[in-house]
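In: quick one, structure for this:
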Amino acid sequence: MILMTLIAAAAAVFIYRRYIPVAGIEPVGEKPENKTVIDLRDFNESYKTPITGALNIPVAYLKRYHQEIPRDNLHIIASNKVEKNMGARVLREKGFHVCSYSIPEKKSFV
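Out: A predicted model of the protein is given here:
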């Protein structure tokens, strides 16, 4: 019974960190003024469509390279909602103030 409770608790934490939206972060369509822009997309994706002036640190590297991020208001760019949620939570755990986010449209090649 205790094992089932531990498994359920671990699953709940996993689902919360990935899929429950982070409160207080607003979607923004354009690059915001007076905010540091952090590109959380994978290197392969950010290389194809670079964001001028953005600091590119993929979500997988945030815990290792968070010292490189200035202590300003942050705007994050992510490729999807899961990446946005995980990145915002890691940044908040490290003491950063994430204000807004954007998810660029993917261009489909037909």
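In: CA atoms for contacts and neighbours, from now on please.
Out: Noted.
In: what segments of the protein are strands?
Out: Under the criterion DSSP state E, the chain contains strands at 26-27, 36-39, 55-56, 73-77, 97-102.
In: and the contacts of the fourth one?
Out: By CA atoms under 8 Å, 6 or more residues apart in numbering, the list of residues contacting strand 73-77 from outside reads 32, 34-41, 84, 88, 96-104.
In: how about it: buried residues?
Out: For strand 73-77, the neighbour count (16 or more other CA atoms under 10 Å) marks Leu74, His75, Ile76, Ile77 as buried.
In: and if you look at the last one?
Out: If you call a residue buried by 16+ other CA under 10 Å, then strand 97-102 has these buried ones: His97, Val98, Cys99, Ser100, Tyr101, Ser102.
In: on that earlier part again, of all the strands of the chain, which one is nearest Ile7?
Out: Ranking the strands of the chain by proximity to Ile7 (CA to CA) places strand 97-102 first, at 30.9 Å.
In: so that closest one versus strand 73-77, what angle?
Out: Angle of strand 97-102 versus strand 73-77, following axes from the mean of the first three to the mean of the last three CA atoms, to 10 degrees, is 30 degrees.
In: could you also give me the structure for this second sequence? I'd like to compare it with the first:
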Amino acid sequence: MYFLVIITFFILMVLYRRHMPVWGIGELREISNVLYDRVDVVILDIRDYQTSIKNQIVNAYCLPLPYLNRHYTDLPIEKDIIVVASDQVEVNLGARFLRKKGYNVVGFYLPSQVRKDSYNYGVQCANEK
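Out: This next block holds a predicted model:
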């Protein structure tokens, strides 16, 4: 019985860390030129190198999520951080890790996410030019 409770608790903790949103950070719809000019904000791209090279963010620190544990000390701790990720799970894992290490994560941006108001199925119809 205790074994089952421990396994259930472990599974719930893993699901919480990966899928529950991090409190206090908001999603940015786009990264504007105003953010590039601010000196108190760091844009951290935690996507894979193969993904981030296709859609590069100007002036962003490119540090994939698996390398974050080794190289997080290269980031300035006194600045706010905006996380650029490919999906919500990467945002949750990266933001929780950085907050645990004392960094202030203020927002995230998902560049590959298709918005609800956009029309993009990946296939061009015959009537679309």
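In: superposed, what's their TM-score?
Out: Remark: TM-score between the superposed chains equals 0.92 [TM-score structural alignment, normalised by the length of the first structure]; 110 aligned residues with a CA RMSD of 1.6 Å.
In: related to what we said a few turns ago, indicate which one of the strands of the first structure is closest to Val13 of the first structure.
Out: Nearest of these (CA to CA): strand 97-102, 21.0 Å.
In: what packs against the closest one?
Out: Secondary-structure packing of strand 97-102 of the first structure (3 or more CA pairs under 8 Å, 6 or more residues apart in numbering; DSSP states H and E): strand 26-27, strand 73-77, helix 81-93.
In: so of these, which one's packed in deepest?
Out: Comparing these by mean neighbour count (mean count of other CA atoms under 10 Å), strand 73-77 comes out on top with a mean of 24.
In: as a markdown table, the helices and strands packed on strand 97-102 of the first structure with distance to Phe109 of the first structure would be great.
Out: What follows is those, written out as a markdown table (distance: least, CA to CA, whole Å):
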| stretch | distance to Phe109 of the first structure |
| --- | --- |
| strand 26-27 | 26 |
| strand 73-77 | 22 |
| helix 81-93 | 22 |
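In: next up, the contacts around the aligned residue in the first structure for Ile43 of the second structure.
Out: Here Ile43 of the second structure is matched to Val37 in the first structure, going by TM-score structural alignment. Val37 of the first structure makes contacts with Gly53, Ala54, Leu55, Leu74, His75, Ile76, Ile77, as judged by CA under 8 Å, 6+ apart.
In: between those, which is nearest Arg92 of the first structure?
Out: Taking CA to CA as the measure, Arg92 of the first structure sits nearest to Leu74 out of those, at 10.4 Å.
In: what lines up with the closest one in the second structure?
Out: So, by TM-score structural alignment, Leu74 of the first structure is matched to Ile81.
In: repeat that for Glu83 of the first structure.
Out: So Glu83 of the first structure corresponds to Glu90, using TM-score structural alignment.
In: what about its match, distance to Leu44 of the second structure?
Out: Per CA to CA, to the nearest Å, Glu90 of the second structure is found 12 Å from Leu44 of the second structure.
In: same deal with Arg17 of the second structure?
Out: As defined by CA to CA, Arg17 of the second structure lies at a distance of 20 Å from Leu44 of the second structure.
In: please apply the same query to Phe97 of the second structure.
Out: 13 Å.
In: on that earlier part again, can you redo the contacts of Val37 of the first structure as a markdown table with distance to Ile7 of the first structure?
Out: Listed next are these as a markdown table, based on distance: CA to CA, whole Å:
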| residue | distance to Ile7 of the first structure |
| --- | --- |
| Gly53 | 43 |
| Ala54 | 39 |
| Leu55 | 37 |
| Leu74 | 35 |
| His75 | 34 |
| Ile76 | 32 |
| Ile77 | 32 |
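In: thanks again, I'm all set now.
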